[in-house]
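Colleague: This is the structure alone, sequence omitted:
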């Protein structure tokens, strides 16, 4: 498979709204495989197709959490594919995570999102699913679906914090 180029702010492609996938075919399966290669190569836990200039509603997530709390516990890959993901409902309860993004490298900010969400989606075989998610998985799903709608995590923080974060990113790029 292939490692794709990840778009970074301020690339206008990050504001694109992805189109639904009509059929989960071999072309979509190749995109999914390339997205996982790209996500793992960049050491991310989630990737939306729009981040690699593919305007289709496809998300890959793998939290790569260790099986135990032991210090030497190795992360375990549990890849998840969401084609045409749709949030059906969210909890009123909120949770806050320090979010980062492969499209805004090495920058983080606390973002409040619903603590739980119910999602409807197709898997990489085209089978339909509906399930509830919480914790980091709920946050990651909402973050990646935002990407499919042209929304970045920095859109959820104050203008002052966003400006500071983008200024730090510009400084970092100049090295």
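Modeller: Thanks, I have it. Model, not experiment: these values are computed from the prediction. Numbering: from 1, shown residues only.

Colleague: drop to CA atoms for contacts and neighbour counts, all remaining ones
Modeller: Will do.

Colleague: Wait, a strand at residue 59?
Modeller: Yes. Using DSSP: H, G, I helix; E, B strand; the rest coil, the assignment for residue 59 is a strand.

Colleague: quick one: the helices in this structure?
Modeller: Taking DSSP state H as the criterion, the chain carries its helices at 26-41, 135-148, 159-174.

Colleague: Point out the most buried one among the ones you listed.
Modeller: helix 135-148 (a mean of 22; mean count of other C-alpha atoms under 10 Å).

Colleague: Serialize the helices of the chain to TSV and add fields for distance to residue 65.
Modeller: Formatted as TSV, these follow (distance: least, C-alpha to C-alpha, whole Å):
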stretch	distance to residue 65
helix 26-41	13
helix 135-148	10
helix 159-174	27
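
Colleague: Now residue 149. Nearest residue, chain neighbours left out?
Modeller: Once flanking residues are discounted, residue 149 sits nearest to residue 17: 4.6 Å by C-alpha to C-alpha, 6 or more residues apart in numbering.

Colleague: which one of the helices of the chain lies closest to residue 86?
Modeller: Nearest to residue 86 among these is helix 135-148 (8.0 Å), distances taken as C-alpha to C-alpha.

Colleague: wait, what's in contact with the spatially most central residue of the chain?
Modeller: Taking C-alpha atoms, centre = their mean, the centroid of the chain lies closest to residue 144, which sits 3.1 Å from it. Counting by C-alpha atoms under 8 Å, 6 or more residues apart in numbering, residue 144 touches 46, 47, 48, 59.

Colleague: List just the nearest of those residues to residue 75.
Modeller: The closest of the contacts of residue 144, once distances to residue 75 are taken by C-alpha to C-alpha, is residue 46, at 14.9 Å.

Colleague: alright, now check it against this:
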């Protein structure tokens, strides 16, 4: 199981380099890595388990964050809106993801973003695209295309950035950290 000590921290060059595409069929180690990243997200979102293993809760984890310079990420966005329906809003292991299109309308989290690889709190709005069209491959090499909006779109863009050597705070306006563009959406 991946623990906090296994998470690559800000300052490590792997977080600032462009990750390499994976080729299919994936190796057994690559498949295991995908499952372990998803397992981290599942366990970290369970309060009791997270406390037991001293994990910070996460909704996404990219391979560079565990030291692998490859284009793979796990995303698990829980459904916090509907108490009866606990089906995640988006739960996938993404291999070689590509954002095919994105909306013009900007969106940001009102609380700002955080990252398992960044230990300090970095205040400011991280403006992203409210809607994206995403293509990715699963661990078996099957191609998928889906449209995401709002919070799931934000999470996927955060993880996609990791595959390109970008960290969330790179998007924060350094002169006005809470600058709010016209026609933007703030999610609380």
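Modeller: Sure, I can see it. It should be emphasised that the depicted structure is a prediction, and the values quoted were computed from it without experimental measurement.

Colleague: burial of the alignment partner in structure 2 of residue 110 of structure 1, as a residue count?
Modeller: Using TM-score structural alignment as the criterion, residue 110 of structure 1 maps onto residue 125 of structure 2. Residues lying near residue 125 of structure 2 (other C-alpha atoms under 10 Å) number 24.

Colleague: Residue 125 of structure 2 is in contact with residue 175, isn't it?
Modeller: No. Here residue 125 of structure 2 does not reach residue 175: they are 11.9 Å apart, not a contact under C-alpha atoms under 8 Å.

Colleague: hmm, back to that, of the contacts of residue 144 of structure 1, which are reproduced in structure 2?
Modeller: Mapped onto structure 2 and checked by both residues aligned by TM-score structural alignment, their matches' C-alpha atoms under 8 Å, these keep the contacts 46, 47, 48, 59.

Colleague: The third one matches what in structure 2?
Modeller: Mapped onto structure 2 by TM-score structural alignment, residue 48 of structure 1 lines up with residue 62.

Colleague: Who are the contact partners of the alignment partner in structure 2 of residue 92 of structure 1?
Modeller: Applying TM-score structural alignment, one finds that residue 92 of structure 1 aligns to residue 104 in structure 2. Shown in contact with residue 104 of structure 2 (C-alpha under 8 Å, 6+ apart): 129, 130.

Colleague: One more: the one 3 residues further on?
Modeller: Contacts for residue 107 of structure 2 were tallied using C-alpha under 8 Å, 6+ apart; they are 127, 128, 129, 130, 150, 154, 184, 185, 186, 187.

Colleague: what about the residue nearest to the last one when sequence neighbours are not counted, neighbour count?
Modeller: Okay, so that is residue 187 of structure 2. Residue nearest to residue 187 of structure 2 in three dimensions, not counting chain neighbours: residue 109, with 4.8 Å by C-alpha to C-alpha, 6+ apart. Applying other C-alpha under 10 Å, we find 18 residues neighbouring residue 109 of structure 2.

Colleague: Ok, the one 10 residues further on next?
Modeller: Applying other C-alpha under 10 Å, we find 10 residues neighbouring residue 119 of structure 2.

Colleague: Could you pull up the residues touching it?
Modeller: 9, 10.

Colleague: For stretch 57-69 of structure 2, what is the distance to the chain centroid?
Modeller: Computed by C-alpha atoms, centre = their mean, to the nearest Å, the chain-centroid distance of stretch 57-69 of structure 2 equals 8 Å.

Colleague: Same question for stretch 112-130 of structure 2.
Modeller: On C-alpha atoms, centre = their mean, the centre of stretch 112-130 of structure 2 falls 11 Å from the chain's centre.

Colleague: Residue 157 of structure 1 contacts residue 108, doesn't it?
Modeller: No. Contact criterion C-alpha under 8 Å: residue 157 of structure 1 and residue 108 do not qualify, at 10.8 Å.

Colleague: how about the strands in structure 2?
Modeller: Along structure 2, counting by DSSP state E, strands occupy 60-62, 72-77, 90-102, 106-109, 128-129, 131-137, 143-149, 185-187.

Colleague: Turn these into CSV, columns for distance to residue 12 of structure 2.
Modeller: Shown next, in CSV, are the strands of structure 2 (distance: least, C-alpha to C-alpha, whole Å):
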stretch, distance to residue 12 of structure 2
strand 60-62, 14
strand 72-77, 18
strand 90-102, 22
strand 106-109, 26
strand 128-129, 24
strand 131-137, 26
strand 143-149, 30
strand 185-187, 31
